[in-house]
Each structure stands twice: as C-alpha cells, then as structure tokens.
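Sequence and predicted structure are below.
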Amino acid sequence: MKIRLFLLMVFACMIAFQGQSQTQLHAGVPLYAYNGNLGVGTVSPQYKLDVGGIARFASELKAQTSIYLGNTNPSRLSSGGNHEFDINYGTEGSFNYYSGTANQFRIDSNGYVGIGITSPSEKLEVNGNTLVQGTLEASKVKVTATPGSVPDYVFSANYELKNLNEVEDFIKANSHLPNIPSANEIETNGQDVGELQLKLLEKIEELTLYTIEQEKEHEKKEGRIERLENENLKLKTRLDEIENFIKNLKR
C-alpha cells in the first residue's frame, strides 16, 4: 500500500511540474522536479525518474523495454558473488556469463555461441567435454586426429601383420579382433568415436593387405593350373600318338 501511495505521489509531482524549472519538492528532502522529470538525489534529472544513488525496491522492478546499468559499455547485471551476467550493447554487442574472471558462456554479435571460450569461431564452440543425454544428430561430423595416429603405418614395410592363423587363434581366445575393444569394454566405459574409427580403418587396411596377398596366391595357383593343363594336353596328345602307332602295328 505504501509503495502505491509513493508512486501516486511521484506521478502527481511529475505532472504538476512539467515544463517548470528546477524545484525542490520538500525542504530537507532531496526530491527535485525539473522539466517534467523527477530526481531523487539529483537536482537536474534527465529522465522521468532519475535516481542519483542506490535505490531499493521492496518488490519487483519491471521495464517494458530495457534496463541500462551504468553510462558506459559494457552494462553489467550481477547475480552476486563471483557469478555475473554481462550485456554489452555497444559496437561489439555480446552476452556473457562469468564465473569469477573466467568467461564461461558467450553469445557474440555474429550469433556464435562459445562455452568455455571467449572468441567462438563457429555457431557453437565448446572448450571441454560435452555430455548429451539423448541423440546427437548431424549432417556431417569432423573428427580431428593427432599426427601418427592415422593407421597408414599398416602399409609400412616393417609392420608386423599377423597371419590369418594367428588372427583366428586370437578370435577364438578373446571373441573380438586384435586391437579392437571388446563388447564388455565398450558397454562399461563407452568408446571414443574418433579412436574407434581409426582402429576400424586399421582393420580395413589389414584386410586390404590380406586381399592383396590372397590375390597373389590366387595368381600363382592359376599359373600352376595353366601349366598343369598344358602338360596334361601334351600328355594326351602323346598318348593319342602312341595309341595310333599301336593300331598301325596291328594292321
């Protein structure tokens, strides 16, 4: 009730003194009317309500448009302690959340969002681990790799490629491929997608080497078969000649 009476008094004073020069409304009270504006603690108010000092509202402070804090950029709204929201409405134009001095969250003027990074270069850039409790869907995913981790080393001359008998023995003993985590490991600890992709690429390159080796063996067998067929044809021809010779002797 007291707040309503105070506001009614404020508006009445503003109407009564519109267009007038500076006037102190009550002796000993720093309440001034100036050009239709009401000043509390300031003798030359520049706004409809201009407070020169700290103001306390026992309930809520609401504005239909904007609330500006301070006369220079950036304007800052503090939630207390070491946690702050910063709204920069100047040429930079950004929204920031700070924990202490660290910028934890930022939306810049380009609409780029940074979490744990002050200058995001993508629509969403995160510096740190991210946990998604649900489905992550994308039209394209790019995974970076450290130098030497891409398994082209499989094609090196000194790479020790297991023979297929060794691979078979390993599978029988462990129920998964060499250098590939087991189902239990993945189910228990999860799996780095990029790392698994590189391991699968390693298996594909090993399979390529096995296929090349098998192709060479196949070509060797084809050559042996062709030679055997030629020898067989010669033997058949020779046998036919012998049979004809025997027939001629009997005549």
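Perfect, thanks for sending it.

C-alpha from now on. contacts and neighbour counts both.
OK.

biggest helix in this structure by residues?
As assigned by DSSP state H, the longest helix anywhere in the chain is helix 193-250.

let's bring in a second one:
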Amino acid sequence: MKKFPILILLLTFGVLSNVDAQWTEAGNYVTLSSSSKNVGIGIAAPTYKLEVNGPTKIFGGQELQIDNADISFLFHDPGDIIYSMGVDVSDSRKFKIGNGAGIGDNTFFTMTTDGKIGIGESSPNAKLEVNGNQRITNEIRFKNTTTLKGLVWGASNWTATYSRVDDYGGNLYVMTDDYFYLAGINSSTGAPGNKTLTANTATGTVGIGTETLDPAFKLLVNGKIKAEEIQVVVDVPADYVFEDNYYLKPLAEVEAYIKEKHHLPGIPSADEIKEQGWQVGEMNNKLLEKVEELTLYMIELKKENEEMRQEIDQLKKKIK
C-alpha cells in the first residue's frame, strides 16, 4: 500500500474540515493542527511549524533550504536546550555553534563566509584562530611555500612586539625583537622558573647563568666553563719580540720597575685584574711576550757565560 497519497488525502481532509487530521500506523502518526498550522511527525501535539520525533533522512540529490533572517537548528532535551547551530545573518552571515537558545548566544565556534574559523573567537582573522588553551596529542606539521609560517606570538600586523619559531631552508629559527630566555618551569603554576640562558637579539649578546648583559661582551657566563679546547684570535701575536727594532729592556731596568710597581712591565697589577678581570686573549699574548723576552735574556746570558768561560780558560793557561 502506498502511504503518501493517503497521507496527502488525510492532510487535505484535515485542513478542509478545520479539525486536526491524524494518520496512525503501528503506533506512529502524522498530525496537522488546524489552529496553529503546526505539523508533527511522530508527535501528537506539535508546538513548532514542523516537529519530528524520530530519525529523519533526506535522500541524495535533494536539498533542505531554509530562508529566514537568522537560520538555526536547536538540539535539546525536552525543556533543556543544549546546542544551537546556524547562520547569523545580522553578523555578516557567520555560521555559529553555541550552547545558548539563540544564534550568537554563548558561541564557541564561528566560521566566516570566506572560510576563516574561530574557536572561542567570534571574529577570526586567520584560517584558524583559537582563543583559549589547546591540547594536541600528535604532531603539528606546517606546509607552506611562503616565508611566513610556523608559530607566532604577538600582533597579526607584524608591527608590534612579537616572537616567531620558523623553518628556513631546513634550519630552525627562534626569532624575537626583544629578549629570548631559556628557563625552567614552575610545575605548579606553569610560570617561568630560573632563567638558564638570556639573549638580547638587538645587541647579539648572550648570558648563561645571568640576566645582566653587557653590550661590550658577546657572551657572559656566571659559573665555571669546561672545554677540551678554546681558540682565541689575537690581532698582533707576540712574535714582534723577535723583530730587530724591538726594545728589550735591560734587566737592571726591569728590576727597578719590579721594585717600584711590584709587577712585571706590561702586565696588569693585581688590583687591575680584580677590577677588570683577566682578558684571556690579551693576557695570553702578554705572557707569551714575557716568555719570548726571557728566551732573549737567556740567549744573552749564555753568550756572556761563553765569553766568561773563554776568559777563565785563558787565565788558567797563563797560571800554568
């Protein structure tokens, strides 16, 4: 038996007779209320223009078209609205999902007509904009042929202070126009803990174990350094000592200087070292200078000893 012609007949009869028409079969029924003009499918007393109690299916190739100022669907338990979903015509025809009775009430998902999605953000300015905490259990992968990709913190117009982590040519860049910190984390609050590394990207200075940076030094370390090898570049090596025009102070002059100053000529005093520190490159070169001067003094002493030995040998021969 075909149900639809009978259904149409019953609905027509109900409208014409100005009484409620009802079709039942195995406990299911269709109701047309002549007073409210509401239609119910699977419900005896519909309170909306169309109210369906049961699964609903629209076959492929067909469409469900709704024309209204604000287009919405409400999903709820009886008397308790759970979610609202629809198009907010008054707000640039954005598609919204919320947990209020109307479109725009307690909205947590927004999609604009040009494909931008906001979660917790009603006016997204990017393909995906999230206002709130996120948790991702798997990887985040960026695929972009432009130079602007990666993770960005700050204003979207690139004019204010911002930071960025990005990949360029297979190299990872951590970029900021202010200070960069590598720090521990407070496990209770999530706030930064002690700063292990501090970098000023404007001056190119780095501090390890200290936040106080000095633009005169590229690296400041508050603590001990252990290394297998350190290479220090010196502009003028100490080999100038062996040049013919180098003035090698007589030992008597060196002795007088030591008695007066209590340190070697050309070497900082103990007070100067305490105040200014030990400049590794400069001081190593000065120490090498003193070693080379000592070598020259030893060569001179050896010559003097040879001359004295010859004179002593000659005196011994005369005595014999």
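Looks like it came in fine. Owing to the predicted nature of the structure, the values given are computational and were not obtained by experimental measurement.

Which neighbouring elements make contact with the longest helix of the first structure?
Packed against helix 193-250 of the first structure, as judged by 3 or more C-alpha pairs under 8 Å, 6 or more residues apart in numbering; DSSP states H and E, are no other helices or strands.

Run the chain-centre distance for it.
53 Å (C-alpha atoms, centre = their mean, to the nearest Å).

Contact partners for Gly100 of the first structure?
82-84 (C-alpha atoms under 8 Å, 6 or more residues apart in numbering).

Against Val113 of the first structure, how distant is it?
Computed with C-alpha to C-alpha, to the nearest Å, the distance linking Gly100 of the first structure and Val113 of the first structure is 20 Å.

before we move on, what about Asn189 of the first structure?
30 Å.

Name the residue in these two with the higher neighbour count.
Neighbour totals were compared for Asn189 of the first structure and Val113, and Val113 leads with 24 against 8 (other C-alpha atoms under 10 Å).

wouldn't the more buried one be in contact with Asn103 here?
No. Look at Val113 of the first structure against Asn103 with C-alpha atoms under 8 Å: they stay out of range, at 11.9 Å.

What are the boundaries of the helices in the stretch 51-200 of the first structure?
Ranges of helices in the stretch 51-200 of the first structure, per DSSP state H, counting those that start in this stretch, are 164-174, 183-189, 193-250.

Those helices: which one's closest to Asn96 of the first structure?
Within the helices of the stretch 51-200 of the first structure, the stretch nearest Asn96 of the first structure is helix 193-250; the backing value is 31.6 Å (C-alpha to C-alpha).

between the closest one and helix 164-174, how big is the angle?
An angle of 130 degrees separates the directions of helix 193-250 of the first structure and helix 164-174 when computed by axes from the mean of the first three to the mean of the last three C-alpha atoms, to 10 degrees.

returning to what we had before: in CSV: the helices of the stretch 51-200 of the first structure, plus distance to Ala145 of the first structure.
Below are these laid out as CSV (distance: least, C-alpha to C-alpha, whole Å):
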stretch, distance to Ala145 of the first structure
helix 164-174, 27
helix 183-189, 20
helix 193-250, 8
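
Relative to Leu136 of the first structure, which of the ones you listed is closest?
Closest approach to Leu136 of the first structure among the helices of the stretch 51-200 of the first structure is made by helix 193-250 (12.8 Å; C-alpha to C-alpha).

So what's the residue count around the residue lying closest to Leu128 of the second structure once chain neighbours are set aside?
Nearest non-adjacent residue to Leu128 of the second structure, counting by C-alpha to C-alpha, 6 or more residues apart in numbering: Ile117, 4.8 Å away. When neighbours are defined as other C-alpha under 10 Å, Ile117 of the second structure has 24 of them.

what's the answer for Gln20 of the first structure, then?
Neighbour tally, Gln20 of the first structure, other C-alpha under 10 Å: 12.

With Ile185 of the second structure instead?
Neighbours of Ile185 of the second structure using other C-alpha under 10 Å come to 13.

Show me what Leu251 of the second structure aligns to in the first structure.
Under the alignment (TM-score structural alignment), Leu251 of the second structure maps onto Leu164 of the first structure.

Next, count neighbours for its match.
10.

how close does it sit to Asn73 of the first structure?
Distance from Leu164 of the first structure to Asn73 of the first structure, by C-alpha to C-alpha: 70 Å.

ditto for Val143 of the first structure
Distance from Val143 of the first structure to Asn73 of the first structure, by C-alpha to C-alpha: 39 Å.

Those two - which one has more neighbours?
Neighbour totals were compared for Val143 of the first structure and Asn73, and Asn73 leads with 16 against 8 (other C-alpha under 10 Å).
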